[in-house]
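>>> dropping a prediction and its sequence here:
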Amino acid sequence: MHVWLNGEYRTAENAFVPVTDRGFLLGDGFFETMRAHRGNVAWLHAHMERLAAHANVIGLPSNLLPSASDVAGIIAKLCKQADLTRAVVRMSVSRGSGPRGLLPPAPPTPTVLITVALFSPTLPSDGLNLITAQKIRRNPWSVAGTIKSLNYLDNIVAKQEAHQAGGDDALILSVDGSVAETTIANLFGIKDGVLWTPDASTGILCGLARTFVINCAKANRIETRFDSHTPGQLADMDMMFTANALQGLRPVATLDGKAICTNRPPQDIFVKLAQMVEGNLCNGI
């Protein structure tokens, strides 16, 4: 396996990060996952814009990141080296090495790592079984929660909790008990032809797939609402599904062991949105 680390192509076995790196010591950094088809990355410029936004949030000059054109070239070469037609790409950025303490070095020298791996799509018909996380809540004031922070402990603990309960993923609530998102995806519901998704104020990470779905709904004159919902209210949805930039849209089959109204799914709306998302991801637009 080959990777790109700080300007050099290396084998994974020969790629090292210093023990003084703040990403390792403090989780001081962020990452982005992308989907590539034949070396072309879907939504690349949007991914790069989000990486720059994450950098600005933590006070890391975004001009220290590779350009979108450079990243495109790096990913294409890595996919070719690995002989991957479909790949999941991860770009990880830490603030780099620094002295002891919380304050970052000035100026920083970030560590940038790009890796590719085989992407195995999940069948859209495979419904998710969600378990409501009891240990974790989304915090609207948390910096780490609203960017793809290198510190992913909240998501890891929630995923473990769901796994131990026999679920595929965890439904995470906001601090006020309202529905927020899953560990890796944004959540949507459909009720009487109206699309619903939690508002950004719940502390969610607003993903690229979420934005795409909302824009598609608007273009197709499908009303979208962002009001607060409790987990109990989700059982009355005609359908629920998740959205992320790797797996696209996936229906939710059960929540805490109870079926989500599968007797009357609004397949026309879901299928239309899913096809639009998948078409963009496969074509690397």
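Nice, thanks for sending it over.
>>> from now on I want contacts and neighbour counts done on CA atoms only, so please keep to that.
Noted.
>>> OK, contacts around A217?
Neighbour list for A217: 195, 223-224, 273 [criterion: Cα atoms under 8 Å, 6 or more residues apart in numbering].
>>> so of those residues, which ones are in helices?
The helices, defined by DSSP state H, take in L273 from the contacts of A217.
>>> so which of the contacts of A217 are in strands?
Counting by DSSP state E, the contacts of A217 place 195, 224 in strands.
>>> which one of the contacts of A217 is nearest to S69?
For the contacts of A217, the residue nearest S69 by Cα to Cα is L273; the value is 29.0 Å.
>>> hmm, the closest one is touching T211, no?
No - using Cα atoms under 8 Å, L273 is not in contact with T211; the gap is 11.9 Å.
>>> so which of those two has more stuff around it?
L273 (20 against 14; other Cα atoms under 10 Å).
>>> do you know how far that one is from T197?
14 Å (Cα to Cα, to the nearest Å).
>>> try this one next to it:
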Amino acid sequence: MYMYLNGQIIPEEEAVISVFDHGFMYGLGLFETIRVYDGHPFLLDDHLHRLNEGLQEMNIEKSFGREEIVSVIQYLLEKNDIKNAYIRWNVSAGNGMIGLQTDQYIAPNTIVYIKPLPKAEGIMEKTGQIVTIPRNTPEGAFRLKSHHFFNNILAKREIGTDMTIEGIFLTNEGYLAEGITSNLFWVINGMLYTPSLRTGILNGITRQFILSLAENMGIVIKEGMFPLDILADAEEVFVTNSIQEIIPIKRIDTYGYKGLKGTIASVFHKEYRKYSNQLWSVKELGGIKE
């Protein structure tokens, strides 16, 4: 496969960066995972907004616009002869001396990974499992999609390699938080519930899409600090992320749900597919974002 590194399209085996990159030394880096549907990078503007906001928070002198990103993605798609793809747009702080740096990073490394995905078709189903390790708190004012993933790795070790299981975090106080690689939703009496950003979760791009879609459909949305036992009353549970889309959950520990038979998750999935090869931003839907 060919990938992108600092302005060049190169074979992946030729991609190298310095061992003095502070993304490697201190975890100062961010990434976005973007799914491309038949050549279209879905909700790209929202990914860029989150990325640029995070770069500013990390004091990395870099920002990206749609035209630049689309040009790179299209080139990678053509060079690798694929139309449907997983894109990881990664920005690492760049080189520095040994020791913590307070000055702005002015020469970050931009690395774009790509791998082919099958054409989007059916909806998948998973089982949820509450993990014992609590979700760590954000290191700053809000959670960044950063290189700091050890909390997620520890949770993944608990559930193992089975791809049909999604681990679900609780906060240290016992509130429902998010999946290891996803945001969490559930339905009670036709109302849509999801943990608040105040729990320290990532404000996922697909999460934002679902909230806007739900408001447009007239579905009551409840965001808050919810204990685990609220899931005993749920009829549907599903998780979301930008690559796996909307994934119904059929069971979490001893609680059973509708899974693939869930009405609201199915409607959301159909709407998601309707827009996946055309929308650039959640704003095109209207609705809300927390």
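Yep, that arrived. This one's a predicted model, so the numbers in the text were calculated from it and none came from an experiment.
>>> in the stretch 51-200 of structure 1, which spans are helices?
68-82, 143-146, 153-164 (DSSP state H, counting those that start in this stretch).
>>> need these in a markdown table (columns: distance to L205 of structure 1 and mean neighbour count).
A markdown table is the format used below for those (distance: least, Cα to Cα, whole Å; neighbours: other Cα atoms under 10 Å):
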| stretch | distance to L205 of structure 1 | mean neighbour count |
| --- | --- | --- |
| helix 68-82 | 22 | 17 |
| helix 143-146 | 5 | 18 |
| helix 153-164 | 12 | 18 |
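>>> tell me the counterpart of F150 of structure 2 in structure 1.
In structure 1, the residue paired with F150 of structure 2 according to TM-score structural alignment is L153.
>>> which residues does its match contact?
Taking Cα under 8 Å, 6+ apart as the test, L153 of structure 1 contacts no residue whatsoever.
>>> sorry, back to before: list just the one of the helices of the stretch 51-200 of structure 1 that sits closest to I285 of structure 1.
Using Cα to Cα, the nearest of the helices of the stretch 51-200 of structure 1 to I285 of structure 1 is helix 68-82, at 12.3 Å.
>>> so which bit of structure 2 is the closest one matched to?
Residue span in structure 2 matched to helix 68-82 of structure 1, by TM-score structural alignment: 66-80.
>>> tell me roughly how far the matching stretch lies from structure 1 on average.
Using mean Cα distance after the TM-score superposition for structure 1, stretch 66-80 of structure 2 ends up 0.8 Å from its aligned counterpart in structure 1, as a mean over the superposed pairs.
>>> from the chain's centre, how far out does that stretch sit?
20 Å (Cα atoms, centre = their mean, to the nearest Å).
>>> and for stretch 42-58 of structure 1?
12 Å.
>>> other residues contacting that stretch?
29-32, 34-36, 61-62, 65, 68, 72, 143, 147-148, 208, 280-285.
>>> now that stretch: buried residues?
For stretch 42-58 of structure 1, the neighbour count (16 or more other Cα atoms under 10 Å) marks 42-44, 47-48, 50-55, 58 as buried.
>>> nearest to V88 of structure 1 among these?
Using Cα to Cα, the buried residues of stretch 42-58 of structure 1 come closest to V88 of structure 1 at A42, 10.5 Å.
>>> now the closest one: closest residue in space, sequence neighbours ignored.
G284 (3.6 Å; Cα to Cα, 6 or more residues apart in numbering).
>>> OK, contacts around the one you found?
Applying Cα under 8 Å, 6+ apart, the residues contacting G284 of structure 1 are 35-37, 40-44.
>>> can you give me the strands for the stretch 101-250 of structure 2?
109-116, 126-130, 165-170, 176-179, 183-188, 191-195, 221-224, 236-241, 245-252 (DSSP state E, counting those that start in this stretch).
>>> dump those strands into TSV; add distance to K79 of structure 2 as well.
What follows is the strands of the stretch 101-250 of structure 2, written out as TSV (distance: least, Cα to Cα, whole Å):
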stretch	distance to K79 of structure 2
strand 109-116	11
strand 126-130	34
strand 165-170	34
strand 176-179	34
strand 183-188	33
strand 191-195	40
strand 221-224	43
strand 236-241	27
strand 245-252	26
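>>> can you redo these as JSON lines, where the extra columns are mean neighbour count and distance to V16 of structure 2?
Formatted as JSON lines, the strands of the stretch 101-250 of structure 2 follow (neighbours: other Cα atoms under 10 Å; distance: least, Cα to Cα, whole Å):
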{"stretch": "strand 109-116", "mean neighbour count": "20", "distance to V16 of structure 2": "10"}
{"stretch": "strand 126-130", "mean neighbour count": "20", "distance to V16 of structure 2": "37"}
{"stretch": "strand 165-170", "mean neighbour count": "24", "distance to V16 of structure 2": "33"}
{"stretch": "strand 176-179", "mean neighbour count": "27", "distance to V16 of structure 2": "32"}
{"stretch": "strand 183-188", "mean neighbour count": "23", "distance to V16 of structure 2": "33"}
{"stretch": "strand 191-195", "mean neighbour count": "21", "distance to V16 of structure 2": "39"}
{"stretch": "strand 221-224", "mean neighbour count": "16", "distance to V16 of structure 2": "43"}
{"stretch": "strand 236-241", "mean neighbour count": "25", "distance to V16 of structure 2": "29"}
{"stretch": "strand 245-252", "mean neighbour count": "24", "distance to V16 of structure 2": "32"}
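>>> E158 of structure 2: which of these is closest?
Using Cα to Cα, the nearest of the strands of the stretch 101-250 of structure 2 to E158 of structure 2 is strand 165-170, at 8.2 Å.
>>> that's all I had, so thanks and see you.
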